[in-house]
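[1] fold the following and give me the result.
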Amino acid sequence: MEFNQFFPPHDGISLRELASHLGAELLDDSAGNRRIRSVAPVARAAEGQVCYLRSRKGRGDLASCHASAIICEPAIRPIIPDNIPVLLTAKPETAFAMAGALLHPAALRPGAVVSGSTGVHPAAHVDPTAQLEPGVEIEPMAVIGARAEIGSGTRIGAGAVIGADVKIGRDCAIAPGATVIAALLGNGVIIHNGARIGQDGFGYAPGPRGMLKIVQIGRVIVQDNVEIGANTTIDRGTMDDTVVGEGTKIDNLVQIGHNVRIGRHCGIVSGVGIAGSTTIGNGVMIGGASGINGHITIGDGAQIAAMSGVIADVPAGARYGGVPARPLKDFLRDVAEAMARSDERAKLKGDRNE
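    Presented below is the predicted three-dimensional model:
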């Protein structure tokens, strides 16, 4: 790929300096003065770029690799061509993430829509009772409601809506088109385009003439350093709060129902739906397109495979998958048995047709 105007290359850092920043070992010190300006995939990495190889499955990409350095773990080192300097580390993916953050810091969070804009843009609407600390940026067409409070270093993107009484901490990024109402956000929170935070939860009671709406008077609490993907929705609580714990990362197009409590440093992938009043522990990983039943508990460190249907509690540290979700080894055994039966039926049908 040619020069990318959206995320231009870094001015350059020496390979020796990069190795030190990553805590990696540069195997060929004579290459230490090479300048690294950007990251790239292995197959098309060129001079001035660094890439990483996570497994031997990517070996074929090395044939077209002309990177100035490649990050890998010791087990992968023997397959790297001798002409490519190696940065050796036990955690190549982590090192590559650190390299990307150093070389392309603007890609870490939603950027400004209006070039050079600082402070409150004249085309934004900020209620006179809102309180903005120094260094807050409000882009065109953004709306800041009554009594809202926003901390220094935070940017509110174009067309975003921050509701009345919302509190947003310092160094946050609210991308264009997002809405935040009935919510309290900590420091370092990133909310991507089109996310909806704090709207009604889904609650109704049967009445003589149809469904009666149950009022939702809780809040959404988002702790420090949480990232929420584009078009994700997080409903406010019915009477208690919906809580997203510190450091948790939520992908695009996730639905989180009212009164859900998510622990710290969880990872929730695109398409997941979490029904109301579910409790999710710390360090839980939930694969894409999984459905989580309401009023259940998923224990600390549990892992849920993609496209699973979780209908009951999951113990801490467990690995579950399937519909209904069950211990992963049981799910894989069931899949293997089903495939074997399918193959047997196909063979019998073939024998009858001969």
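[2] every contact and neighbour count from this point should use C-alpha atoms.
    Fine.
[3] can you count the residues close to the residue lying closest to residue 33 once chain neighbours are set aside?
    When the adjacent residues along the chain are set aside, residue 33 lies closest to residue 14, with 5.2 Å between them (Cα to Cα, 6 or more residues apart in numbering). Other residues within reach of residue 14, judged by other Cα atoms under 10 Å, total 16.
[4] now residue 14: how far from residue 38?
    Applying Cα to Cα, to the nearest Å, the value for residue 14 to residue 38 is 12 Å.
[5] with residue 310 instead?
    Residue 310 sits 41 Å away from residue 38, going by Cα to Cα.
[6] kindly report the same for residue 216.
    As for residue 216, its distance to residue 38 is 47 Å (criterion: Cα to Cα).
[7] next: residue 225.
    Here the distance between residue 225 and residue 38 works out to 25 Å (Cα to Cα).
[8] so for those two, which sits in the more crowded spot?
    With other Cα under 10 Å as the criterion, residue 225 and residue 38 differ in neighbour count, and residue 38 comes out ahead with 24 against 20.
[9] was I right about that one contacting residue 104?
    Yes - the criterion here is Cα atoms under 8 Å, and residue 38 meets it with residue 104 at 7.2 Å.
[10] burial of residue 17, as a residue count?
    One way to gauge burial is a neighbour count; for residue 17, by other Cα under 10 Å, it gives 16.
[11] how about it, what does it touch?
    residue 32 (Cα atoms under 8 Å, 6 or more residues apart in numbering).
[12] can you check residue 45 too?
    With Cα under 8 Å, 6+ apart as the criterion, the residues that contact residue 45 are 39, 51, 64-67.
[13] most neighbours, which of those residues?
    Within these, most neighbours by other Cα under 10 Å means residue 51, with 28 neighbours.
[14] surely it forms part of a helix?
    No - the secondary structure assignment for residue 51 gives strand rather than a helix, going by DSSP: H, G, I helix; E, B strand; the rest coil.
[15] so it sits right up against residue 70, yeah?
    Yes - contact between residue 51 and residue 70 holds when scored by Cα under 8 Å: they sit 4.9 Å apart.
[16] here's the other one to compare against:
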Amino acid sequence: MILINDVKTKLSDLVQEVSIAQRDSFLNVEPISDATEDSLVFANNEKFLKQALDSAAQVIVTNIKLKELCSESNKSFIFANIPDLLVTKILQTYFYSQKIAQQKASVSKSANIHESANVHESCFIGENVVIGKNVQIAENCFVGANTVIENDVQIARDTEIHSQCFIGQRTEIGEACIIRAASSIGSLSMFHFTSDEDGLGKVVLKNFVELGSQSCIDRPTRSETFIGESCKLDNLVKISAGAYLDNFCLITAGVQIGHNARCGKYFTVGGNSFIEPNTVIADQVLCGGMTFVDRDITEKGQYGGMPVQPMKDYLRSMVSLAQIPKLRKILKTNA
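    As a prediction, the model looks like this:
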């Protein structure tokens, strides 16, 4: 059984309030139509909330804005500003069960594993994998063929690293991450100018991060490149050394984020955009595709354009540009 108060503690950044009545726990997460007394269900609007109140479920996740509609019910409630995201996190935190491509736990005979490395017996290690000294790989991990894992790397449980990946030294990868084929994490940028002998620089990926194919996250020499919990990075993404992505960011294909840039929670950016080095982006910012972020964004909202501007201004500019040929004809006629 999963205690409601445990959810409140572990997911405190998403849970706004809880109201506990007859049940203080739940056993599973089900659609409203299939709910039992042991179920938690999700209702993000008044229509579904009414159905949830009429169902057998005794625990309901819903929007904090609907709190007044729940006041007369004898069910227990978990209120959130973004209830669908909270349910996703509950599923990830309590019910996630990584399936390692139906592979049985085994270590390929062609794998080269340093004697000081600690690889859990439940892991699958593919052909020609190289694992350096002092590497720690927890249970139920999958490492695909021809992957290189350098010294002092730590990989938490239920993580998948697909074929032909590179994991640089001192990288820390959290639970249930997915690193897709031919990606590089923790390599030094070709433009670094200081020695890495002091061993301070590293890349940190928190739990539930997904990285698309042929993406790259660079390692700084004396600081940290940080990717927050539940961030999703598409194919061909470049994260430069020292960048910081807070939790729940969504980075689509072809995006480049400059060194030491800081992106707040729930940052979403469209394809082929560029974030200038050292820029700071507030929480809950959405940038459209091909946006050039050349300055700090201090307020949440939607942005776009080159250079970046509020989305409303950007769309107005695009409409105006489309009228230039017509205006030229008018000017020639009146000349």
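[17] fetch the TM-score of the aligned pair.
    Once superposed, the chains reach a TM-score of 0.67 (TM-score structural alignment, normalised by the length of the second structure), with 305 aligned residues with a Cα RMSD of 4.6 Å.
[18] follow-up on the earlier one: what about the contacts of residue 45 of the first structure, which are in helices?
    Using DSSP state H, no member of the contacts of residue 45 of the first structure falls in helices.
[19] distance to residue 236 of the first structure added to these, as TSV?
    Below are the contacts of residue 45 of the first structure laid out as TSV (distance: Cα to Cα, whole Å):
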residue	distance to residue 236 of the first structure
39	39
51	42
64	51
65	49
66	50
67	48
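[20] looking at those residues, spot the one nearest residue 139 of the first structure.
    Within the contacts of residue 45 of the first structure, the smallest distance to residue 139 of the first structure is 29.9 Å, found for residue 39 (Cα to Cα).
[21] aligned partner of the closest one in the second structure?
    Residue correspondence, TM-score structural alignment: residue 39 of the first structure in this structure matches residue 29 in the second structure.
[22] quick check: the gap between its match and residue 60 of the second structure.
    Using Cα to Cα, residue 29 of the second structure is found at 10 Å from residue 60 of the second structure.
[23] give me the common contacts of these two.
    Both residue 29 of the second structure and residue 60 are contacted by 40-41, under the criterion Cα under 8 Å, 6+ apart.
[24] counterpart of residue 280 of the first structure over in the second structure?
    For residue 280 of the first structure, the residue aligned by TM-score structural alignment is residue 261.
[25] and the next helix or strand past whichever strand or helix holds residue 98 of the first structure?
    Using DSSP states H and E, the element containing residue 98 of the first structure is helix 92-103. Towards the C-terminus, the helix or strand next in line after helix 92-103 of the first structure, according to DSSP H and E, is strand 125-126.
[26] so what does residue 348 of the first structure match up with in the second structure?
    When the two structures are superposed using TM-score structural alignment, residue 348 of the first structure falls opposite a gap in the second structure.
[27] what's the spacing between the spatially most central residue of the second structure and residue 238 of the second structure?
    For the second structure, the residue whose C-alpha lies nearest the mean C-alpha position (Cα atoms, centre = their mean) is residue 231; its distance is 0.9 Å. For residue 231 of the second structure, the distance to residue 238 of the second structure under the criterion Cα to Cα works out to 14 Å.
[28] got it, and residue 142 of the second structure?
    Noted for residue 142 of the second structure: a distance of 24 Å to residue 238 of the second structure, by Cα to Cα.
[29] again, but for residue 48 of the second structure
    For residue 48 of the second structure relative to residue 238 of the second structure (Cα to Cα), the value is 40 Å.
[30] between these two, which one's more packed in?
    The residue with more neighbours, out of residue 48 of the second structure and residue 238 and counting by other Cα under 10 Å, is residue 238; that gives 22 against 15.
[31] so what's that one up against?
    The neighbourhood of residue 238 of the second structure, defined by Cα under 8 Å, 6+ apart, consists of 215-217, 254-257.
[32] hmm, 6 Å instead?
    215-216, 256 (Cα atoms under 6 Å, 6 or more residues apart in numbering).
[33] just give me the match in the first structure for it.
    In the first structure, residue 238 of the second structure lands on residue 257 (TM-score structural alignment).
[34] spatially nearest residue to its match, not counting backbone neighbours?
    Using Cα to Cα, 6+ apart and skipping residues adjacent in sequence, the residue nearest residue 257 of the first structure is residue 276, 4.4 Å away.
[35] show the contacting residues for that neighbour.
    Going by Cα under 6 Å, 6+ apart, residue 276 of the first structure touches 257-260, 294.
[36] again, only using 7 Å
    For residue 276 of the first structure, the set of contacting residues under the criterion of Cα atoms under 7 Å, 6 or more residues apart in numbering consists of 257-260, 294-295.
[37] can you list the residues you listed in TSV and add secondary structure?
    Written out in TSV, the entries for these read as follows (three-state DSSP):
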residue	secondary structure
257	coil
258	coil
259	coil
260	coil
294	coil
295	coil
